[in-house]
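Student: attaching a predicted model along with its sequence, questions to come.
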Amino acid sequence: MKTVRNLLFGTALLLAAGAAAQNPASYFMEGSILRSQLNPAFAPKRGYVNIPGLGGVDVNVSGNLSVDRILFPRDGRLVTLLDQSVSASDALTGLEAVNTAGSDVRVNLIGFGAYTRDGKHFWAFDLTARANVDGTAPYELFDFLKRGTSTAIRDIGATADSYIEAGLSYSFPLLNDRLYIGVRGKFLLGMARGRLHYDRFDATMDEDRWMIDARGTFDITSARLGINTKIDGKGEAYYKPEDITLRPTQPVGYGFAVDLGAAYDILPDLQASLAVNDLGFIAWGKGHNRTAVSAKELIFTGMEVDANGTKAQPRFDLDVLKFQPSDSRSVTRMLRASVNAGIEYKLWRRKIGLGLLYTARIWEYDTLHDLTASVNFQPIGWFTLTGSYSMIDNRGHAVGLALNLCPGWINFFIASDVILAKHTKQFVPVKQNRMNLTLGLGVPIGPRSRRCERAWTAAE
């Protein structure tokens, strides 16, 4: 039982920690150097050179559970929903039929961009380290562990990958500067990946026995991959995830992706935009891959009874995370693509912008749909303050704040949607099921943008 509880607790923390796409508050901020990451048709007001490691740090988590659905206060301490002091009704009330979450972390290592002489064509190069994690756990698994009732459990899993992204982007005007098209080509160096998935985990508990029927697969790819294989009582080789060590010191996968974007001025102060990002794949080499399967049909008949004659859960380790090695294979995985569609209207001589952004993020186990409304206040050209409100997949909401400063000597951007939320001491939101933090720091270079000249002239 210890193994199952550890697996579930780790999955629950992933689902509740809930940081997949960049902060939506930056989408309509004209001065932000990170804006073009959401739509390659966009560009900052000047060229830039990012501060290595600080040019773009982006941490995002989204899911359909919040911390207050996983951790409960009991007698002055916090316990998980699996604790005996938490009733089954309290533990299960906030759970969905399918509980999913995903995390995306990006760190810009090198970044620079500049306008051409006409101030309208823009190109940029960025080298970024990325890591993604997402997972799923069905309601039936939590229900079984709390109530002990027989149930058929399907699709428990988690995936993770990390890679280096080298991207070259270019955007240019058409239709007398009313339409801007942007393209970013990205060469990908896969560093490590893994996938754990149980398509079946049927559990039954009767008066005199406990039965488990589990079928799962596990595979991992990385350089310098070490596995401490053991031999069971039947003479068969096996290992568990904790028996694996890896040091991703070199690429073991290669791929390509593209971002496509467009921005069209319907009116001088009304702009619609659309982008599709991360259309691509990484092919992971067979030589650095290890694959294993788990097929368990376990029956336990021993039960413990306390002094009052009350039946307790049996003390045993189900060993469902024991995997038998199988033939290694090459793996090709698609990236987690996303779609951004926005519309913005400028007011008060373009000093105030009202924006509406729709975002779809395609994960391994689910697709999340968010709608974000924002108000952008730009009293002077180098200062922008944004407030946003996001409705997350009809299951939650988030209030965000963002600040962008781009005078002649620095370009600084920071945004988060947990500033106004109730949060723990570790700054993890308690009731909010999304968290993001974005930070960017760069040095402006080259000529200023002339993209807005037509719109500003028309507005005046």
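Tutor: Sure thing, it's come through. As the structure is a computational prediction, the values presented were derived from the model and not from experiment. Numbers count the residues shown, from 1 in each chain.

Student: use CA for all of it now, contacts and neighbours both
Tutor: Will do.

Student: residues near residue 6, how many?
Tutor: Residue neighbour count, defined by other CA atoms under 10 Å, stands at 11 for residue 6.

Student: so it lies in a helix, does it not?
Tutor: Yes. Secondary structure assignment (DSSP: H, G, I helix; E, B strand; the rest coil) places residue 6 inside a helix.

Student: the stretch 351-460 of the chain: helices as residue ranges?
Tutor: Shown for the stretch 351-460 of the chain, the helices assigned by DSSP state H, counting those that start in this stretch span residues 453-459.

Student: this is the other structure I want to compare:
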Amino acid sequence: MATNKLLCSFRIIGVFSIMLVCALSANAQFLRTSYFMEGTHYRQQLNPALTPTKGYFNLPVIGAVNATVGSTSLGYQDIIDIIDDGDDFYKSTDFMNRLKDNNKLNVNFSTEILSAGWYKGKNFWSFNIGLRTDIGANLTKSMFTFLNEMDAIEDNWRNSNYDISGQQLNINAYTEIGLGLSRQINSRLTVGARVKALLGIGNMELKLNKIAMSANLPTDQQINEWSSDSYWSGSSEAIVAKAQELKAKFDNYHANLTVGAELKSSFKGLELKEEEGKDYVTDFDFDSGKLGIAGYGFGIDLGASYKIMDNLTVSASILDLGFISWSKSSTKIASANPEPIDIKGSTYASMVDPANAQSSVTNALNKLQNDAENYMDLVTQGDVLNYDMLQLEVGDAKESRKSRLASTLVLGAEYGFFNNKLAVGGLYTTRFVQPKAMTELTFSANYRPKNWFNVALSYSVIQSAGKSFGLGLKLGPVFLGTDYMFLGKNSNSVNGFVGVSIPLGGRKVNKQG
């Protein structure tokens, strides 16, 4: 069975990736490896209190580009195959063995369209206009098992029991306009904050809350046998006995399909199409010419850094506290609660009349076969997001809706050596993305002899399952970094950060260091 429309949700991801001019599949909008690199300003993305040694002006668009793809179980190539709708990838035994019961996928992309920072007296000011996207999904192993077994065994749908509930997709895309201020309170304490106006590009929440199916139905061979004249040859007593036997078999047959889903979308230019004669969604259509601001919001970052002793500094921040309110006019609501398919064997058993055995059994078989084919048409298309199965009915949005930002908690500690030119540090982050928060613990060693030259080596133990490492390098105006080095197609987490900036103003001596 071909899977040309395996997951419509990931096609939607592709549409929005193009819409956002995102060339990379993109779990974090910052680089953990940069946190203890004093010569770079990019660490302010993790904590607004961590001021750089000099002011800066980032080159437009390419000044700070970050893209990451991460999963709790799937490898990089697995994710690319799903998004690209690769043929038969789910048939691989290695792929199926890597899956957990629930498989989380987080993708995001961020770039600074325009950003700069400068010192003014005791204060460090910063300004940015940036693009942010967050994509999160939950895919269950039962879904891939369903696709695999339905494809491998032609008549598997006739005798099966699957529950593929719990699939979820979340997309959030917005433009951020931020103004930040950091101030050194004394020789030990520095605090910082950034306020952000948010222009919502789009938001989508799709939940397949319930998709469960089970069946016990006769095969075509059995139906053909029971319909043939030769089956009904023999004495009248034998014919009656056969009718009674089939009546008992019919009573045990059944097929059930229960569906429940909901879609909330706030994207200008996104239309939920309905075919003529159908009162439910049959396609998604996106008109990039209608793209615009679909909502407005507010966010704030707060941070602090405290020097406990000359060589030991601790820091903490909370990022992206805020929300976006999506306009009623840009919002589409759809829900799927179609009447469940409930094929009961008793319906066909009651049609059997031993006094008119052959014709009554034939009529019962014809009805059973017709009902079974309708059931088959829904469950064997190789699509989890099967429009005909879901029957998403569009409803009017009664009011605007809100979505919260993916907030992040950051805790750090570092110890410096050799007049603070060499440091080791530990960093804890929890990012409250959908559908489930992602936590990371990163250890790093940092060599920072000059403002124009910093290098860091990091090791993040959770998201990459301890199978990757990170690097950061600042060389003059260029910064390159990764938290998760790409080490082959089955890497669970991969990311890259590129920044190019122009120094502003004279060198600022950090009184804490």
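Tutor: Received, thanks. Quantities reported herein were computed from a predicted structural model and do not represent experimental measurements.

Student: just the strands in the stretch 51-200 of structure 1 please.
Tutor: With DSSP state E, counting those that start in this stretch, the ranges of strands along the stretch 51-200 of structure 1 come out as 57-63, 71-74, 77-80, 98-115, 122-138, 156-174, 179-205.

Student: mean shift between the first one and structure 2?
Tutor: Strand 57-63 of structure 1, aligned to structure 2 and superposed, deviates on average by 1.4 Å (mean CA distance after the TM-score superposition for structure 1).

Student: could you do the fourth one as well?
Tutor: Its match in structure 2 and strand 98-115 of structure 1 itself, once the structures are fitted together, sit a mean 1.0 Å apart by mean CA distance after the TM-score superposition for structure 1.

Student: tell me, that strand lands on which residues of structure 2?
Tutor: Aligned by TM-score structural alignment, strand 98-115 of structure 1 falls on residues 102-119 of structure 2.

Student: to the chain's geometric centre, what's the distance from that stretch?
Tutor: 16 Å (CA atoms, centre = their mean, to the nearest Å).

Student: run the chain-centre distance for the helix ranked longest in structure 2.
Tutor: Counting residues, the longest helix found in structure 2 (DSSP state H) is helix 357-379. In this view, helix 357-379 of structure 2 has its centroid 41 Å away from the chain centroid, taken as CA atoms, centre = their mean.

Student: immediately after that helix, which helix or strand?
Tutor: From helix 357-379 of structure 2 onward toward the C-terminus, using DSSP states H and E, the following helix or strand is helix 387-390.

Student: give me the buried positions along that next one.
Tutor: For helix 387-390 of structure 2, the neighbour count (16 or more other CA atoms under 10 Å) marks 387, 389, 390 as buried.

Student: quick one: neighbours of the equivalent of residue 207 of structure 2 over in structure 1, just the number.
Tutor: Residue correspondence, TM-score structural alignment: residue 207 of structure 2 in this structure matches residue 197 in structure 1. Residue crowding around residue 197 of structure 1 was assessed by other CA under 10 Å; the count is 20.

Student: closest to residue 249 of structure 2 among the buried residues of helix 387-390 of structure 2?
Tutor: The shortest distance between residue 249 of structure 2 and any of the buried residues of helix 387-390 of structure 2, using CA to CA, involves residue 389 and amounts to 28.1 Å.

Student: need the counterpart of the closest one in structure 1.
Tutor: Residue-level alignment of residue 389 of structure 2 against structure 1, with TM-score structural alignment as criterion, gives residue 320.

Student: how close does the counterpart of residue 302 of structure 1 in structure 2 get to residue 483 of structure 2?
Tutor: With the correspondence set by TM-score structural alignment, residue 302 of structure 1 lines up against residue 373 in structure 2. The spacing between residue 373 of structure 2 and residue 483 of structure 2, counted by CA to CA, to the nearest Å, is 51 Å.

Student: okay, these two: which has more neighbours?
Tutor: Using other CA under 10 Å as the criterion, residue 373 of structure 2 and residue 483 rank with residue 483 on top: 28 against 13.

Student: quick one: contacts for the residue lying closest to that one once chain neighbours are set aside?
Tutor: Here the nearest residue to residue 483 of structure 2 in space, its sequence neighbours aside, is residue 470; by CA to CA, 6 or more residues apart in numbering that works out to 4.1 Å. Taking CA atoms under 8 Å, 6 or more residues apart in numbering as the definition of contact, the neighbours of residue 470 of structure 2 are 33, 457, 458, 459, 460, 481, 482, 483, 484, 485.

Student: which pair of these spans the longest distance?
Tutor: Distance extremes for the contacts of residue 470 of structure 2: the farthest pair is 460 and 481 at 13.6 Å, using CA to CA.

Student: quick one on the thing from earlier: how about the match of strand 98-115 of structure 1: buried residues?
Tutor: 102-119.

Student: picking that back up, okay, the strands of the stretch 51-200 of structure 1, which one's buried deepest?
Tutor: Among these, strand 57-63 has the highest mean neighbour count (mean count of other CA atoms under 10 Å), at a mean of 25.

Student: got the contact list for that strand?
Tutor: The list of residues contacting strand 57-63 of structure 1 from outside it, by CA under 8 Å, 6+ apart, reads 15-23, 99-108, 433-440.

Student: in structure 2, what stretch matches it?
Tutor: Counting by TM-score structural alignment, strand 57-63 of structure 1 lines up with residues 65-71 of structure 2.

Student: return the distance of that stretch from the chain's centre.
Tutor: Distance of stretch 65-71 of structure 2 from the chain centroid (CA atoms, centre = their mean) equals 12 Å.

Student: which positions in the longest helix of structure 2 come out as buried?
Tutor: Neighbour-count burial for helix 357-379 of structure 2, counted by 16+ other CA under 10 Å, picks out 357-358, 360-362, 364-365, 368-369, 372, 375, 378-379.
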